[in-house]
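Chemist: only geometry, no sequence info:
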């Protein structure tokens, strides 16, 4: 199982140097949670679990800069980059008035 505790991940949909959402992950056994903000996200959080193969399944909520409240679900598949960092390939769905679905990616940020 991959240990995500203490790792941070940045949304790859933003150019380098631009403010982008960054999540700070915590883990206890298979329990996963994170807080994130940046870019258009004022505050976000997720709660879910880590599967034995390192895949993630979680629910998320966030408040955007324009005041919109968003909730959804996500499934992430880890990929190890050549430099040892992790890339999370995400498949997500959003619920409510602005329901949507799609794919995105996050890459580990080393501090």
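Modeler: Cool, the structure landed. None of the values given here were measured: they were computed from a predicted structure.

Chemist: For the rest of this, base every contact and every neighbour count on C-alpha atoms.
Modeler: Fine.

Chemist: and residue 45, what element?
Modeler: Using DSSP states H and E, residue 45 falls within strand 41-50.

Chemist: what ranges do the helices span in the chain?
Modeler: For the chain, no helices are identified by DSSP state H.

Chemist: ok, and the closest non-adjacent residue to the residue most central in space within the chain?
Modeler: The residue lying closest to the centre of the chain (C-alpha atoms, centre = their mean) is residue 23, at 6.0 Å. Once flanking residues are discounted, residue 23 sits nearest to residue 36: 4.0 Å by C-alpha to C-alpha, 6 or more residues apart in numbering.

Chemist: Distance-wise, check the nearest residue to residue 91 once chain neighbours are set aside relative to residue 90.
Modeler: Distance criterion C-alpha to C-alpha, 6+ apart; nearest residue to residue 91, sequence neighbours excluded, is residue 103 at 4.5 Å. According to C-alpha to C-alpha, to the nearest Å, residue 103 stands 5 Å off from residue 90.

Chemist: here's the one I want to compare it with:
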């Protein structure tokens, strides 16, 4: 199993559509006894939360967020935890909105010590 996500800060490697997470969004992850959760903000997201479970290298969670335009949205995501050659963590994600139409894939990676 890949290492714990607890305390890691991750960011998307590419921007999504307007009103969604993007390269300026930062996720702070927590993990304990098979539970995972995170807070996130930045870009078009004022505040977001996710909560779910981890089994091995698989995450399954729901997310909710408040956007800069005052709207809210929620969805479901399944991710695979990958350890990169440099020791950082990558999450390869497949997500779908539950509060609106839309689905897709994305990648978030652990920031290095310089925030890059």
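Modeler: On my side now, so go ahead. Remember, predicted model here, so these are calculated numbers, not experimental data.

Chemist: TM-score for this pair?
Modeler: Aligned and superposed, the two chains score 0.88 in TM-score terms (TM-score structural alignment, normalised by the length of the first structure); 106 aligned residues with a C-alpha RMSD of 1.5 Å.

Chemist: Residue 66 of the second structure -> the first structure?
Modeler: Superposed on the first structure with TM-score structural alignment, residue 66 of the second structure falls opposite residue 63.

Chemist: and that match, what does it touch?
Modeler: 41-44, 69-70 (C-alpha atoms under 8 Å, 6 or more residues apart in numbering).

Chemist: Name the nearest of those residues relative to residue 30 of the first structure.
Modeler: residue 44 (20.6 Å; C-alpha to C-alpha).

Chemist: The second structure: which residue goes with that closest one?
Modeler: In the second structure, residue 44 of the first structure lands on residue 48 (TM-score structural alignment).

Chemist: if we can go back for a sec, nearest spatial neighbour of the match of residue 66 of the second structure, chain-adjacent residues omitted?
Modeler: Nearest non-adjacent residue to residue 63 of the first structure, counting by C-alpha to C-alpha, 6+ apart: residue 69, 4.6 Å away.

Chemist: gap between the nearest residue to residue 41 of the second structure once chain neighbours are set aside and residue 83 of the second structure?
Modeler: In space, residue 41 of the second structure comes closest to residue 47 once its chain neighbours are excluded; the distance is 4.8 Å by C-alpha to C-alpha, 6+ apart. For residue 47 of the second structure, the distance to residue 83 of the second structure equals 27 Å [C-alpha to C-alpha].

Chemist: surely the residue nearest to residue 41 of the second structure meets residue 65?
Modeler: Yes: contact criterion C-alpha atoms under 8 Å: residue 47 of the second structure and residue 65 qualify, at 5.7 Å.

Chemist: Settle it for me: which of those two has more neighbours?
Modeler: Set residue 47 of the second structure next to residue 65 and count neighbours by other C-alpha atoms under 10 Å: residue 65 wins out with 24 against 16.

Chemist: What count of nearby residues applies to the nearest residue to residue 64 of the first structure once chain neighbours are set aside?
Modeler: Among residues not flanking residue 64 of the first structure along the chain, residue 41 sits closest, at 4.5 Å (C-alpha to C-alpha, 6+ apart). Neighbours of residue 41 of the first structure under the rule other C-alpha under 10 Å: 19.

Chemist: Having no further points to raise, I will conclude here.
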